[in-house]
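# Kindly return the folded structure for what I paste below:
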Amino acid sequence: MAQKYRIYINQKVILLTESTPARVELYEQLDQQSFELKSFFSKVSGSSSPLYYYILCDDAKAVLKKIIKSNVLIEAAGGLVKNSKGDYLFIYRNEKWDLPKGKLEKGEKPKEGAVREVEEECGIRIGDCGKKIINTYHVYTLKGEVVLKKTYWYKMKYKGKAKLKPQTEEGITDVQWFDKGRIATVTGNTFPSIVDVLWKRDLLTEIPVPLSE
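Predicted coordinates:
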């Protein structure tokens, strides 16, 4: 199977792919040899340029590794938590719905960091952390420098009944459980990388263009 990876810049996506996108008319192709993430970020960030881009390559994983190696990488981890009722846990931060996550501490393993961040941001104790769902990638600026964040996402279970407590010092103003019927509320006001996670867990009724490729 052809490998594909997505790197997000706000609402825009760069698709690293070993095959031409099925809906190629929606995409602008980028040249693999001349592509440079920092300059591309400066070009499209905050602009009205197209939403979808793709880089056609023989080895998508190798291209991703090259991009990671040539940029500042920040590693983070988080979780998609499901309770005994089948509801999913979301936080509200910076006027958007999000999943609990945060940067890994020095020497911390991704799974350990994911559990710690969920517990700190939501005020609960995770009973079980399962397999990894997906890794997501997005680009932003930190102290004036362009950085690439890699986030490891894990399946988690919670069986308790503790009152949710948002970590306000991290800018989280609300924490809520959502049943599957309310997931559309989240996808209507969240980040593309979060949609990636939900799609991997079959929680979307409609699949956005970059995920359908």
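# CA atoms for contacts and neighbours, from now on please.
OK.
# ranges for the helices of this structure?
37-44, 60-69, 110-122, 183-187, 192-200, 209-212 (DSSP state H).
# Give me whichever of these is most buried.
helix 110-122 (a mean of 22; mean count of other CA atoms under 10 Å).
# show me the contacts for Ile126.
Contact partners of Ile126, counting by CA atoms under 8 Å, 6 or more residues apart in numbering, are Val115, Val118, Glu119, Met156, Lys157, Tyr158.
# can you do 10 Å?
Contacts here follow CA atoms under 10 Å, 6 or more residues apart in numbering; on that basis Ile126 touches Val81, Asn83, Val115, Arg116, Val118, Glu119, Met156, Lys157, Tyr158, Lys159, Gly160.
# Equivalent analysis for Ser48, please.
Ser48 neighbours (CA under 10 Å, 6+ apart): none.
# Next, work out how far apart it and Asn10 are.
12 Å (CA to CA, to the nearest Å).
# how many neighbours does the residue nearest to Thr20 when sequence neighbours are not counted have?
Using CA to CA, 6 or more residues apart in numbering and skipping residues adjacent in sequence, the residue nearest Thr20 is Leu56, 6.7 Å away. Counted with other CA atoms under 10 Å, residues neighbouring Leu56 total 20.
# and this one, so I can compare the two:
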Amino acid sequence: MLIKIFVDDKPIYLTNKLTDELKTLSEKKSVKVIKNVATIDGLSYYDDIKNNTTTAIIIIADDVPQLQQQFFKAFTTIEAAGGIVLNESKEVLFIYRRNKWDLPKGKVESGESLTIAAAREVEEETGVKNLQLKRKIGETYHIYEERNQTIVKISHWYYFTTTSHQKTTPQTEEDISEVKWIATKNIKQPMANTYKNIKEIMSVFFDTP
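Take a look at the predicted model:
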């Protein structure tokens, strides 16, 4: 089991074993490997990777869910949900916000299901409607600071389809300046200017049958 948490574009890995990729990564001097520690202080690892030359941290434990629980308890947790939306023309729905390409997502409201939240956020941020839920793609994790809080955001991602040629409307009050359908064959364009967690979930999406 492997959980990847981003601090800006730097990853913290929670895992029960070293994959070939992690073995290669662990050989770099700027990468720290932590094995079988008795207690986990998530904030200390966050501060390390945020403020020092550490480029990645790999924490290994037999029980990854328990490791995750211990790691996350140091932070305020926010649940978010969003969508990878594909239309009939094989185009993916992207938003442009704060000089980066992104996928529509937002905070889950109290009492709201994850799937309802994902569909609502897509519609609110882009104006695209008639969404047909297909399946869940996965989760991404990132840590950031806001209003004197250090937050770990868990974003739940769902695959939706919809009809082509819908009018799009960017939610400008959420700093979205553009909504754009981008053909899957041109997907490298937004991926060259996006966040690591978006690259992560898009790679999962395209690798899933």
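# aligned partner of the residue nearest to Thr20 of structure 1 in structure 2?
Alignment note: Leu56 of structure 1 maps to Ile60 in structure 2; criterion TM-score structural alignment.
# can I assume its match is in contact with Ala38?
No. Using CA atoms under 10 Å, Ile60 of structure 2 makes no contact with Ala38, being 11.4 Å away.
# so how far is Trp177 of structure 1 from the residue at the greatest distance from the centre of structure 1?
Among residues of structure 1, the one most distant from the C-alpha centroid is Lys161; the distance is 27.4 Å, by CA atoms, centre = their mean. The spacing between Lys161 of structure 1 and Trp177 of structure 1, counted by CA to CA, is 12 Å.
# shared neighbours, these two?
Joint contacts of Lys161 of structure 1 and Trp177 (CA under 10 Å, 6+ apart) are Asn83.
# count of residues packed around the closest residue to Thr168 of structure 2 other than its chain neighbours?
Ranked by CA to CA, 6+ apart and with sequence neighbours excluded, the top spatial neighbour of Thr168 of structure 2 is Gly127, at 5.0 Å. Gly127 of structure 2 has 16 neighbours, counted by other CA under 10 Å.
# Might you report the residue contacts of the residue nearest the centre of structure 2?
Centrality entry for structure 2: nearest residue to the mean C-alpha point is Thr140, 3.2 Å, by CA atoms, centre = their mean. Listed by CA under 10 Å, 6+ apart, the contact set of Thr140 of structure 2 reads 3-6, 80-81, 153-157, 196-198, 200-201.
# Please identify the residue in structure 1 that aligns with it.
Per TM-score structural alignment, Thr140 of structure 2 is aligned with Thr136.
# Go ahead and confirm Gly171 of structure 1 touches Tyr92.
Yes. Using CA under 10 Å, Gly171 of structure 1 is in contact with Tyr92, at 8.6 Å.
# ranges for the strands of structure 2?
2-7, 10-15, 31-35, 56-60, 76-87, 91-97, 100-102, 105-107, 132-146, 149-162, 176-183 (DSSP state E).
# Let me know the closest of the contacts of Thr140 of structure 2 to Asp47 of structure 2.
The shortest gap between Asp47 of structure 2 and any of the contacts of Thr140 of structure 2 belongs to Phe6, at 12.7 Å (CA to CA).
# Now do the same contact list for Tyr195 of structure 2.
Phe6, Asp8, Asp9, Lys100, Trp101, Asp102, Leu103.
# For those residues, pick the one with the most neighbours.
When neighbours are counted by other CA under 10 Å, Leu103 leads those with 25 neighbours.
# now it, nearest residue through space, not along the chain?
Phe94 (5.2 Å).
# Give me the neighbour count for that neighbour.
Applying other CA under 10 Å, I find that Phe94 of structure 2 has 21 neighbouring residues.
# And the one 10 residues further on, by the same measure?
A total of 27 residues lie near Pro104 of structure 2 under the criterion other CA under 10 Å.
# That one -> structure 1?
By TM-score structural alignment, Pro104 of structure 2 lines up with Pro100.
# That match against Ile124, yeah?
No. Contact criterion CA under 10 Å: Pro100 of structure 1 and Ile124 do not qualify, at 11.6 Å.
# Overlap in contacts, these two.
With CA under 10 Å, 6+ apart as the test, Pro100 of structure 1 and Ile124 both reach Val118.
# Look up the closest residue to Pro190 of structure 2, ignoring the ones flanking it.
Trp101 is the one closest to Pro190 of structure 2 (CA to CA, 6+ apart), at 5.6 Å.
# The residue nearest to Thr168 of structure 2 maps to what in structure 1?
Correspondence of Gly127 of structure 2 to structure 1, assessed by TM-score structural alignment: Gly123.
# follow-up on the earlier one: pretty sure the residue nearest to Thr20 of structure 1 is touching Tyr5, no?
No. In this structure, Leu56 of structure 1 is not within contact of Tyr5 by CA under 10 Å, at 11.2 Å.
# picking up where we left off before, neighbour count for Gly171 and Tyr92 of structure 1, which is higher?
Between Gly171 of structure 1 and Tyr92, counted using other CA under 10 Å, the more crowded position is Tyr92 (20 against 13).
# Now do the contacts for the closest residue to the more buried one other than its chain neighbours.
Take Tyr92 of structure 1 and drop its neighbours on the chain: the residue closest to it by CA to CA, 6+ apart is Asp174, 5.0 Å away. By CA under 10 Å, 6+ apart, the residues touching Asp174 of structure 1 are Phe90, Ile91, Tyr92, Arg93, Trp97, Glu121, Cys122, Leu164, Lys165, Pro166, Gln167, Thr168.
# Now do the same for the last one: its match in structure 2.
Right, the one you point to is Thr168 of structure 1. Counting by TM-score structural alignment, Thr168 of structure 1 lines up with Thr172 in structure 2.
# Thanks a lot, catch you later.
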